[in-house]
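Chemist: missing the sequence, but the structure's below:
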């Protein structure tokens, strides 16, 4: 068994606890939390399971790493990149295999800025750990799935990866309101939509696809559209969003080849289905991830995932976590290093059919 620490218990961390518990090669060794109210609580309770796991959450990160766990699922730093990098480097230096969605610049680790790549490589050399970063939006929807589907075509003109979500039940209000800007006046500039930020977050996935497809990018561009709410709406988890405030966002991160957007990561998000009804919508009205291969033939694949009942975005989080957690035993066998999605194979569910946390 591979002793594994889950660091963080938000939307991603909860799913990670469940995934580690369900994996036959992994053993939950510790759960790290920041909130004092979670300190000492059982991991099963924090993960939304109906049973105890016998692992109490702790805020003592130094003790958890001093125990030299073989693996760490880091789910605590998507909005604090400097602190997240320091945490991950410490875990790698302690000899752990680390998987995380938090370090956007390392999605395409070969072309990552030196200030992100070099500390990780130094920690790998010093401690013998490793790192694999893949997105929570989810990463497989912007790398392995489009690359797989592209291989089914005769000709390919463009690859488009879409995340389409209604955030009305998303259980992370600060991100929805302040990071993305839902419910703020249309003149408010949320951090996630500021010029250059989408390309910083998703540009690595564009470059990763370009590398896999053997094409040379001229540049990465961004587009942005925002729509106000026509009427005030009330959500189950976040309360009211007033008429006239931002209710929907659509942006693209485009990889330009020969002057045309050939590789595109697009996000279409709403706080209510009534906003921007002319934009693409998910089949069930809640959320989906879609890959479109424009070419001959035209290929379109839509993936819907459900988890945590009414928290409709949780399915995407769970599949992103599945990609990361299910890579741990492969990474342990592969040895120390810095890995990306082109290095790490998508694994079948060996030994996990019929096995699930309950």
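Modeler: Received, thanks. Computed from a prediction, not measured in an experiment: that's the story for all the values here. Numbering: from 1, shown residues only.
Chemist: Please count neighbours and contacts with C-alpha atoms only from this point.
Modeler: Fine.
Chemist: Please enumerate the strands of the stretch 101-250 of the chain.
Modeler: 130-133, 155-166, 219-228, 233-235, 239-241, 246-257 (DSSP state E, counting those that start in this stretch).
Chemist: before we go on, here's another structure to hold up against the first:
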């Protein structure tokens, strides 16, 4: 049996998703962790095993010195920091390291700001490297799963992806209350939140629209909120009765005025809301295709409630880790789910 190669990997950031990816790299049979970047001064110098939550000493210590990591010999960087630092990212690519990222800037190259796209493409050319953006949503459900479902049809009308996410077990007060707006008085939806999702999900769906011959020429985004009927005690704090207990954001991509791809984010801390017509269900996805061969797919997560907070990071972190081999083998440039081969995980 031919011995498989090992990919030398740098993990870039150790937040909720990054720390799970870090753990996956350490445990992966075909990967070797060679570097670790952190944003927090408090993490600098700590062993990667500790930051990954493992009872294991790896000998790889965290640093916030990007230049030191860029000088390392590595095959790939798992880029999972908050925000895209274009100077840093292009330096990584130009240094000869491929990048797999959960940043949503790269799902559809045509929608990247021209100056940034040119910089990234030049860095890829110089380093003979590629960059790919993926995750669970957007990524898996909007691209990797959408493609085989649409392959059953010869006439396509519309695909609607409903995402259901119960965030009541997430102990992140700043995110839930200050950023997302749970527990606020019910009023007009903050359109800025819809515009934020429009960028990531609109570009991901636009990649598919172009691939299937229905290029997207218009993207609509709007949101709605609904009140909880009862006062709730969730992991992040208290949500008073009559305040925002659920929100729904709809991103619709159109081709020549006709909706062809739609994503609906149903995020909530309770299903007992004033708008019963939302038909909230347990966390997961529902995908409905409409055309000459309509399909309805329901995906649920059979995980006990007490294990849910530990389970969810893997949904986003594991696919980028599994994509490393394909991205390292790809042609230089900004790669997409459409042009990469199917992502196949290796477990042993």
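Modeler: All right, it came through fine. It should be emphasised that the depicted structure is a prediction, and the values quoted were computed from it without experimental measurement.
Chemist: Out of the strands of the stretch 101-250 of the first structure, which is closest to residue 344 of the first structure?
Modeler: Among the strands of the stretch 101-250 of the first structure, the nearest to residue 344 of the first structure by Cα to Cα is strand 130-133 (8.2 Å).
Chemist: The closest one vs the second structure - mean distance after superposition?
Modeler: Superposed on the second structure, strand 130-133 of the first structure shows a mean distance of 1.2 Å to its aligned residues (mean Cα distance after the TM-score superposition for the first structure).
Chemist: Find the nearest non-adjacent residue to the residue nearest to the spatial centre of the second structure, please.
Modeler: Closest residue to the average C-alpha location of the second structure: residue 135 at 3.6 Å, with Cα atoms, centre = their mean. Once flanking residues are discounted, residue 135 of the second structure sits nearest to residue 316: 4.5 Å by Cα to Cα, 6 or more residues apart in numbering.
Chemist: distance of the one you found from residue 94 of the second structure?
Modeler: Counting by Cα to Cα, to the nearest Å, the gap from residue 316 of the second structure to residue 94 of the second structure is 26 Å.
Chemist: cool, residue 227 of the second structure as well?
Modeler: 49 Å.
Chemist: do the same with residue 173 of the second structure
Modeler: 39 Å.
Chemist: what do we get in the second structure for residue 62 of the first structure?
Modeler: Aligned counterpart of residue 62 of the first structure in the second structure: residue 67 (TM-score structural alignment).
Chemist: tell me the secondary structure for its match?
Modeler: Residue 67 of the second structure falls in the helix class when you classify it by DSSP: H, G, I helix; E, B strand; the rest coil.
Chemist: ok, now the one 10 residues further on?
Modeler: Assigned state for residue 77 of the second structure: strand (three-state reduction, three-state DSSP).
Chemist: OK, contacts around the corresponding residue of the first structure for it?
Modeler: Mapped onto the first structure by TM-score structural alignment, residue 77 of the second structure lines up with residue 72. Contact partners of residue 72 of the first structure, counting by Cα atoms under 8 Å, 6 or more residues apart in numbering, are 4, 5, 6, 7, 91, 96, 97, 98, 99.
Chemist: Pull the number of nearby residues for the second one.
Modeler: This points to residue 5 of the first structure. Applying other Cα atoms under 10 Å, we find 27 residues neighbouring residue 5 of the first structure.
Chemist: Then it would be within a strand, right?
Modeler: Yes. Membership of residue 5 of the first structure in a strand is supported by three-state DSSP.
Chemist: Aligned to it, what sits in the second structure?
Modeler: Per TM-score structural alignment, the equivalent position to residue 5 of the first structure in the second structure is residue 10.
Chemist: Verify the stated contact: its match with residue 80.
Modeler: No. Between residue 10 of the second structure and residue 80 there is no contact under Cα atoms under 8 Å: 10.8 Å.
Chemist: ok, for the residue located most distally from the centre of the first structure, nearest residue in space, not its chain neighbours?
Modeler: Most distant residue from the mean C-alpha position of the first structure: residue 231, 31.3 Å away (Cα atoms, centre = their mean). Leaving out its chain neighbours, the residue that sits closest to residue 231 of the first structure by Cα to Cα, 6+ apart is residue 243, at 4.3 Å.
Chemist: residues in contact with that neighbour?
Modeler: 228, 229, 230, 231, 232, 233.
Chemist: Now with 6 Å, please.
Modeler: Contact analysis of residue 243 of the first structure by Cα atoms under 6 Å, 6 or more residues apart in numbering lists 229, 230, 231, 232.
Chemist: got it, and residue 74 of the second structure?
Modeler: Residues near residue 74 of the second structure by Cα under 6 Å, 6+ apart: 8, 9.
Chemist: What is the neighbour count of the aligned residue in the first structure for residue 51 of the second structure?
Modeler: Aligned counterpart of residue 51 of the second structure in the first structure: residue 46 (TM-score structural alignment). When neighbours are counted by other Cα under 10 Å, residue 46 of the first structure registers 20.
Chemist: so how far is residue 33 of the first structure from residue 46 of the first structure?
Modeler: Separation of residue 46 of the first structure from residue 33 of the first structure (Cα to Cα): 10 Å.
Chemist: go on, residue 304 of the first structure?
Modeler: For residue 304 of the first structure relative to residue 33 of the first structure (Cα to Cα), the value is 30 Å.
Chemist: likewise residue 254 of the first structure?
Modeler: 36 Å.
Chemist: I'd like to check what contacts stretch 110-119 of the first structure. Which residues are they?
Modeler: 105, 106.
Chemist: How many neighbouring residues does the residue nearest to residue 144 of the first structure when sequence neighbours are not counted have?
Modeler: Nearest non-adjacent residue to residue 144 of the first structure, counting by Cα to Cα, 6+ apart: residue 341, 7.1 Å away. Residue 341 of the first structure has 24 neighbouring residues, counting by other Cα under 10 Å.
Chemist: Counterpart of residue 341 of the first structure over in the second structure?
Modeler: Match for residue 341 of the first structure (TM-score structural alignment): residue 337.
Chemist: secondary structure element for its match?
Modeler: Assessed by DSSP states H and E, residue 337 of the second structure sits outside every helix and strand.
Chemist: rewinding a little: what residue of the second structure takes the place of the residue nearest to residue 231 of the first structure?
Modeler: Match for residue 243 of the first structure (TM-score structural alignment): residue 241.
Chemist: ranges for the helices of the stretch 151-300 of the second structure?
Modeler: 173, 191-211 (DSSP state H, counting those that start in this stretch).
Chemist: Make TSV from those and add distance to residue 333 of the second structure and mean neighbour count to it.
Modeler: Compiled in TSV, the helices of the stretch 151-300 of the second structure are given as follows (distance: least, Cα to Cα, whole Å; neighbours: other Cα atoms under 10 Å):
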stretch	distance to residue 333 of the second structure	mean neighbour count
helix 173	39	16
helix 191-211	16	21
